[in-house]
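Engineer: Below: sequence and its predicted model.
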Amino acid sequence: MPNDLNQAAYWVAFILEHCPFPNRDALAAQFSNAEIVNLCGCGCNTFGLSLTTRDNVPRIAIASSGQPHRMVFEADFRDRWEPEGWGSLEILLFVDELGHLADVEIDYCGNGIPIPENLNLELTPYSVFVSESLL
């Protein structure tokens, strides 16, 4: 599946609708006040974010000067097209040192293969990680 601005916008909507992020309003504010940048071309659908009004947007995690790029959330969804539930789409959210959303990583099977053109995802994640640093 090609990674472009339209696909990134699709994933933003999917994340806000289907990921059980603890503070959805703060996450939505991050997306609403950011420009999508750095589209990865390796076959995943990863993209970065550049906040336009950083000071006016609530952080989603505590600041940490020692960890400038850290994962704070992950939700994994099964792909029903794959036999016996082997297909997995992983959504990982990373924050910058100030606790603002910086990168959204979208992988398939641990980034072992490119994201397929057609997905039939279960809409409830089978695995979720929530960092203790989330606000």
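Structural biologist: Everything's here; your move. Residues are numbered from 1 along each chain as shown.

Engineer: make it CA atoms for all contacts and neighbour counts henceforth
Structural biologist: Noted.

Engineer: Distance check, the residue nearest the centre of the chain against P20.
Structural biologist: Nearest residue to the geometric centre of the chain (CA atoms, centre = their mean): V104, 3.6 Å. Look at V104 and P20: by CA to CA, to the nearest Å, they are 15 Å apart.

Engineer: that older thread, enumerate every residue touching the residue nearest to the centre of the chain.
Structural biologist: Residues near V104 by CA atoms under 8 Å, 6 or more residues apart in numbering: 46-49, 91-94.

Engineer: can you do 10 Å?
Structural biologist: 8, 11-12, 15, 36, 39, 45-49, 71, 73-74, 91-95 (CA atoms under 10 Å, 6 or more residues apart in numbering).

Engineer: Repeat that for F94.
Structural biologist: F94 neighbours (CA under 10 Å, 6+ apart): 48, 61, 68-74, 100-105.

Engineer: what about versus this one:
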Amino acid sequence: MSNTLARASKWIHFLASRAEFPAGERLLAAFHAGKVTWLCDCGCNSFDIEIPEGAVAPLAQPGARGGSIFELEFQTTEEQRTLEFIVFVGTNGHLTGIEVDYCANSYPVPDEPILVEPPYHVRASAALAI
């Protein structure tokens, strides 16, 4: 399935609802305040977003280096494949994008991957604001 704003919204809501992500409400607020500026068309479901300065509280401590602040990875029921999420912020601490990959971006993300719980990898940066 092609990457769309609806898919981006689906993944944001999924991440925000996960107990492993400690700033779900901030993530949702950032997504709703921002504008998606790029939807990858390679088969992954990654996207970039711009958040207006001052519109919402940042996801990470401003002044931090920026980059990846959260990772969540699952195995799926399809032949031991994986689905990976990485949340990125800019140096101002605001959300800049989400990477959604299937098998380390070796295959397109299926329409409805069946995840095996619990996730096998979770990493939250100390810079993540909660």
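Structural biologist: Received, thanks. Bear in mind that the values here come from a model prediction, so they are computed numbers and not experimental data.

Engineer: Among the contacts of F94 of structure 1, name the ones in strands.
Structural biologist: 48, 70-74, 101-105 (DSSP state E).

Engineer: what does the lengthiest helix in structure 2 contact?
Structural biologist: In structure 2, with assignment by DSSP state H, the single longest helix is helix 5-17. Residues outside helix 5-17 of structure 2 that contact it (CA under 10 Å, 6+ apart) are 1, 4, 21-32, 36, 38-39, 45-48, 72, 85-87, 97-100, 111.

Engineer: ok, now with 8 Å
Structural biologist: The contact list for helix 5-17 of structure 2, computed with CA under 8 Å, 6+ apart, reads 21, 23-25, 27-28, 31, 36, 39, 45-47.

Engineer: out of those, which are buried?
Structural biologist: 21, 23-24, 27-28, 31, 36, 39, 45-47 (16 or more other CA atoms under 10 Å).

Engineer: Which stretches in structure 1 count as helices?
Structural biologist: Going by DSSP H, structure 1 shows helices at 5-18, 24-32.

Engineer: Dump those helices into a markdown table; add distance to S133 of structure 1 as well.
Structural biologist: Output for these, formatted as a markdown table (distance: least, CA to CA, whole Å):
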| stretch | distance to S133 of structure 1 |
| --- | --- |
| helix 5-18 | 19 |
| helix 24-32 | 14 |
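
Engineer: how about those helices, which one is nearest L123 of structure 1?
Structural biologist: helix 5-18 (6.2 Å; CA to CA).

Engineer: Check which residues of the closest one are buried.
Structural biologist: 8, 11-12, 15.

Engineer: Equivalent analysis for stretch 58-73 of structure 2, please.
Structural biologist: Quick answer for stretch 58-73 of structure 2 (16+ other CA under 10 Å): 58-62, 66-73.

Engineer: For that stretch, measure first residue to last.
Structural biologist: OK, stretch 58-73 of structure 2 end separation, CA to CA: 23 Å.

Engineer: still on that earlier bit, which of the buried residues of stretch 58-73 of structure 2 sit farthest apart?
Structural biologist: It's P62 and E73 that sit farthest apart of those, by CA to CA, at 26.0 Å.

Engineer: superposed on structure 1, where does the longest helix of structure 2 end up, distance-wise?
Structural biologist: Superposing on structure 1 and averaging over aligned pairs (mean CA distance after the TM-score superposition for structure 1), helix 5-17 of structure 2 comes out at 1.4 Å.

Engineer: Check the offset of that helix from the chain's centre.
Structural biologist: Relative to its chain's centre, helix 5-17 of structure 2 lies at 8 Å (CA atoms, centre = their mean, to the nearest Å).

Engineer: Could you do stretch 41-61 of structure 1 as well?
Structural biologist: That offset, for stretch 41-61 of structure 1, works out to 9 Å (CA atoms, centre = their mean).

Engineer: rewinding a little: just the buried ones among the contacts of helix 5-17 of structure 2 now: which is nearest A124 of structure 2?
Structural biologist: Distances from A124 of structure 2 to those, taken by CA to CA, are shortest for F21, at 7.7 Å.
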